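Peer 1: sequence plus predicted model, see below.
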Amino acid sequence: MKDVNHERTSSSPRIGWIGIGAMGRPMCLNLLKAGHALTVFDKVPTQCEPVVAAGANAALSARDAAAQSDVVFSTIFDDSSLRALFLSDGGIAAAAAAGQVFVDMSTVSPEASAEVAEALAQRGASWLRAPVSGTVSLAASAQLSCFVSGPREAFAAVQPLLACLTARQSYVGGGDEARVIKLMINMMVFMSTAVLGEGLAFGERAGLDRALMVDAINDSIVGSAHYRTKADKLKQREYGAAGPISLVVKDLDLALAVARDNAVALPISSLVRQYLGMMQQRDLSHLDIAALADVPAWSSAPDGEAR
């Protein structure tokens, strides 16, 4: 693989970014703050406006953004979107250039990711799986954690760029290991939120104040960064979505599929998936993951309804 700082650029690689959503936007802004040239594309053009206003160039298509770039980042919603972007007729993979590095920061399945890796490898391009862990606010402050797998040489070439976006960049293997790690972490976040809900339901039925319980949990041995981040939402039952239930369902279904492929029993995760299904039935898919903590209390609420 050619160094990304090849003859077409004098000092730093040209960067493309495809998919300017809640997480992609602050990461793009951090690249611009670091002085990098950036070309962006999103299928919803208005998503690009804040980044373009900060100095990025807007591409006419995803393929156009990739053609103008040495390193191409992507933040894509799901497997079908990933396959459509890279593997469809007119997709990016068919026009990828030898030496290009593609860095996908999405939460998608190892299976779909491996398909893209193979298609890019046939063109001499590299595919890095680099999902991030953290919130939108951590993305804005470049304090995300990043797990990266794929060709080690490509990782070394783009690590300075990843350092503009994340506080930690952990290389975890040559294939799709990073995908499995991200799904494992997300799965544990979802389970821990349900566990928190059981604790709150237990204390609430015994007469404890909700805010008191949340603070006590976070001051104890079971406190966590996740619980602390969600503390205000939990206290106030204000669940405006930073990571909506619809995304949680998508990620947990991916994890359960990987478990089935590997003959691993996940009874607690399967129960949490049932909780999420209950939320979907109540049209609560737009709420933040913190709302999952209220599900264990529903059956004990006097009217049987979510609060």
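Peer 2: Cool, the structure landed. What you see is a predicted model; the values in this text were computed from it and never measured.

Peer 1: when you work out contacts or count neighbours from here on, use the C-alpha atoms and nothing else.
Peer 2: OK.

Peer 1: all strands for the stretch 151-300 of the chain, in order.
Peer 2: Taking DSSP state E, counting those that start in this stretch as the test, the strands found in the stretch 151-300 of the chain are 166-173.

Peer 1: wait, Val40 sits on Ala54?
Peer 2: No: in this structure, Val40 is not within contact of Ala54 by Cα atoms under 8 Å, at 11.7 Å.

Peer 1: between these two, who's got more neighbours?
Peer 2: More crowded of Val40 and Ala54, by other Cα atoms under 10 Å: Val40, with 32 against 12.

Peer 1: from Gln236, how far out is the more buried one?
Peer 2: Val40 sits 37 Å away from Gln236, going by Cα to Cα, to the nearest Å.

Peer 1: go on, Cys146?
Peer 2: From Cys146 to Gln236 the distance is 31 Å (Cα to Cα).

Peer 1: the more surrounded of the two?
Peer 2: Per other Cα under 10 Å, whichever of Cys146 and Gln236 has more neighbours is Cys146, with 23 against 10.

Peer 1: ok but that one is inside a strand, no?
Peer 2: Yes: with DSSP: H, G, I helix; E, B strand; the rest coil as the criterion, Cys146 is assigned to a strand.

Peer 1: wait, it touches Val132, no?
Peer 2: Yes: with contact defined as Cα under 8 Å, Cys146 counts as touching Val132 (4.4 Å).

Peer 1: elements contacting the host helix or strand of Val52?
Peer 2: Using DSSP states H and E, Val52 maps to helix 49-53. Using 3 or more Cα pairs under 8 Å, 6 or more residues apart in numbering; DSSP states H and E, the elements in contact with helix 49-53 are helix 24-33.

Peer 1: which parts of the helix it packs on are buried?
Peer 2: Buried residues in helix 24-33, counted by 16 or more other Cα atoms under 10 Å: 24-32.

Peer 1: ok, stretch 82-96 next?
Peer 2: Neighbour-count burial for stretch 82-96 flags 82-83, 85-87, 91-94, 96 (criterion: 16+ other Cα under 10 Å).

Peer 1: include distance to Tyr227 and secondary structure when you put those residues into TSV, please.
Peer 2: Listed next are the buried residues of stretch 82-96 as TSV, based on distance: Cα to Cα, whole Å; DSSP: H, G, I helix; E, B strand; the rest coil:
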residue	distance to Tyr227	secondary structure
Leu82	31	helix
Arg83	34	helix
Leu85	35	helix
Phe86	37	helix
Leu87	39	helix
Gly91	40	coil
Ile92	39	coil
Ala93	40	helix
Ala94	44	helix
Ala96	42	coil
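
Peer 1: another structure for you, compare them:
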Amino acid sequence: MEVGFLGLGIMGKAISMNLLQHGFKVTVWNRTLSKCNELVAHGATIGESPAEVVKKCKITIGMLADPPAALSVVFDKGGILEQICPGKGYIDMSTVDPETSTKISQAISAKGGHFLEAPVSGSKQPAETGQLVILSAGEKELYDEAIPALNVIGKKSFFLGEIGNGAKMKLVVNMIMGCMMNAFSEGLVLSEKSGLDPRTLLEVLDLGGIANPMFRGKGPGMLQGNHSPAFPLKHQQKDIRLALALGDENAVSMPVAAAANETYKTARSLGLGDLDFSAVFEAVKGLK
């Protein structure tokens, strides 16, 4: 199977490399084309525009930073709409709001193309090893056709029905994750400020009912000030913001998420946006 891939950030690059290593032919595009070079060295080819990638490939996947970027690759000059047509499909793995997914879906369907939203749960390492969780919604026919690629990208794929459901599920998941990281950071700071060893706290947490891979994997590095980006903080804050908007739409009170959002905003104002979302710990330390 030949697959197109648009967007070579932390996640897109890892997913593309994984596909290449599993024998897929991959044509890549990135707004900064020089970011394609490493993948070309591993067998990928370059498309000069999203339209060129779609023209060459039956299925094209996008992994963009936010709703404006996701819309740009579809609607701008040289975008997907210039070449999408019957028999071609586009899968958007970006984390966006349901309205963005709906707008993209309607535009692609109007040209006779097929669309699937498929945001993923997981960060850099799961992307590298094909252990993401894929949250798909849209055209079941395209989902079934793309299963060989999805099975390489993820450890499990869900088909959630109509367009928007994938986006909603991803926002709920990331909202919970962001709130957990904020609470975890507060606990680490509180333990240290009250005279406890936060390393002992990590051990205690890992032996109890709230043990989880995120605390286990992130905690030691956080205490050492290591926030190498696997999932940038600016994207975590964007996802909480979008989840809060979804809460407004559905009249759901979300005071914990709202408070966490303010802490992530503080972290961004401190210049931590490009670091891992665990860097919210540094903002919490400053607030204390």
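Peer 2: Right, received. Where do you want to start? Since we're looking at a predicted model, the values are computed, not measured.

Peer 1: quick TM-score on the pair, please.
Peer 2: TM-score for the superposed chains, counting by TM-score structural alignment, normalised by the length of the second structure: 0.95, backed by 288 aligned residues with a Cα RMSD of 1.6 Å.

Peer 1: pretty sure Thr163 of the second structure contacts Asp97?
Peer 2: Thr isn't right for residue 163 of the second structure; it's Ile. No: with contacts counted by Cα under 8 Å, Ile163 of the second structure stays clear of Asp97, the gap being 10.8 Å.

Peer 1: what's the match for Gln47 of the first structure in the second structure?
Peer 2: Using TM-score structural alignment, the equivalent of Gln47 of the first structure in the second structure is Lys35.

Peer 1: likewise for Pro160 of the first structure?
Peer 2: Aligning on TM-score structural alignment places Pro160 of the first structure opposite Pro148 in the second structure.

Peer 1: measure its match to Gly78 of the second structure for me?
Peer 2: Going from Pro148 of the second structure to Gly78 of the second structure by Cα to Cα gives 28 Å.

Peer 1: what ranges do the helices span in the stretch 1-150 of the first structure?
Peer 2: Assigned by DSSP state H, counting those that start in this stretch, the stretch 1-150 of the first structure shows helices spanning 24-33, 49-53, 62-67, 79-87, 110-121, 136-140.

Peer 1: quick one: the last one aligns where in the second structure?
Peer 2: If I follow you right, that is helix 136-140 of the first structure. Against the second structure, helix 136-140 of the first structure falls on residues 124-128 (TM-score structural alignment).

Peer 1: please point out which parts of stretch 264-279 of the second structure sit buried.
Peer 2: For stretch 264-279 of the second structure, the buried set under the neighbour-count rule, 16+ other Cα under 10 Å, comprises 264-268, 272-279.

Peer 1: which among those gets closest to Val54 of the second structure?
Peer 2: Of all those, Asp274 has the smallest distance to Val54 of the second structure: 30.1 Å, by Cα to Cα.

Peer 1: how many residues are close by whatever residue of the first structure lines up with Glu99 of the second structure?
Peer 2: Counting by TM-score structural alignment, Glu99 of the second structure lines up with Glu111 in the first structure. When neighbours are counted by other Cα under 10 Å, Glu111 of the first structure registers 13.

Peer 1: what do you get for the one 10 residues further on?
Peer 2: Ala121 of the first structure is surrounded by 16 other residues when neighbours are defined as other Cα under 10 Å.

Peer 1: list the contacts of it.
Peer 2: Shown in contact with Ala121 of the first structure (Cα atoms under 8 Å, 6 or more residues apart in numbering): Trp127.

Peer 1: what does it align to in the second structure?
Peer 2: Counting by TM-score structural alignment, Ala121 of the first structure lines up with Ser109 in the second structure.

Peer 1: average gap between the helix holding Val52 of the first structure and the second structure?
Peer 2: Comparison of helix 49-53 of the first structure with the second structure after fitting gives an average deviation of 0.8 Å (mean Cα distance after the TM-score superposition for the first structure).

Peer 1: if we can go back for a sec, need the contact list for the match of Gln47 of the first structure.
Peer 2: Leu8.

Peer 1: now do the helices in the stretch 151-288 of the second structure.
Peer 2: Counting by DSSP H, counting those that start in this stretch, the segments of the stretch 151-288 of the second structure that form helices are 165-193, 198-206, 213-223, 233-249, 255-269, 280-287.

Peer 1: can you give me the angle the fifth one makes with helix 280-287?
Peer 2: Inter-element angle recorded for helix 255-269 of the second structure and helix 280-287: 90 degrees (by axes from the mean of the first three to the mean of the last three Cα atoms, to 10 degrees).

Peer 1: okay, helix 255-269 of the second structure sits on what stretch of the first structure?
Peer 2: Under TM-score structural alignment, helix 255-269 of the second structure corresponds to residues 267-281 of the first structure.

Peer 1: what of the longest one?
Peer 2: Helix 165-193 of the second structure falls opposite residues 177-205 of the first structure when the two are matched by TM-score structural alignment.

Peer 1: ok so, going back, and the helices of the stretch 1-150 of the first structure: which comes nearest Val222 of the first structure?
Peer 2: Using Cα to Cα, the nearest of the helices of the stretch 1-150 of the first structure to Val222 of the first structure is helix 136-140, at 21.8 Å.

Peer 1: what about the closest one, how far off from the second structure?
Peer 2: Looks like 0.9 Å for helix 136-140 of the first structure (mean Cα distance after the TM-score superposition for the first structure).

Peer 1: re the thing from before, and the helices of the stretch 151-288 of the second structure as JSON lines, adding distance to Val3 of the second structure?
Peer 2: Below are the helices of the stretch 151-288 of the second structure laid out as JSON lines (distance: least, Cα to Cα, whole Å):
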{"stretch": "helix 165-193", "distance to Val3 of the second structure": "21"}
{"stretch": "helix 198-206", "distance to Val3 of the second structure": "40"}
{"stretch": "helix 213-223", "distance to Val3 of the second structure": "31"}
{"stretch": "helix 233-249", "distance to Val3 of the second structure": "26"}
{"stretch": "helix 255-269", "distance to Val3 of the second structure": "35"}
{"stretch": "helix 280-287", "distance to Val3 of the second structure": "36"}
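
Peer 1: for Lys56 of the second structure, which of those helices is the nearest?
Peer 2: Comparing the helices of the stretch 151-288 of the second structure by Cα to Cα, helix 165-193 comes nearest, at 26.8 Å.

Peer 1: packing partners for the closest one?
Peer 2: Here helix 165-193 of the second structure touches helix 98-110, strand 120-121, strand 132-138, helix 198-206, helix 233-249, helix 255-269, helix 280-287, going by 3+ Cα pairs under 8 Å, 6+ apart.

Peer 1: centre of the chain to that helix, how far?
Peer 2: Chain-centre distance of helix 165-193 of the second structure: 15 Å, with Cα atoms, centre = their mean, to the nearest Å.
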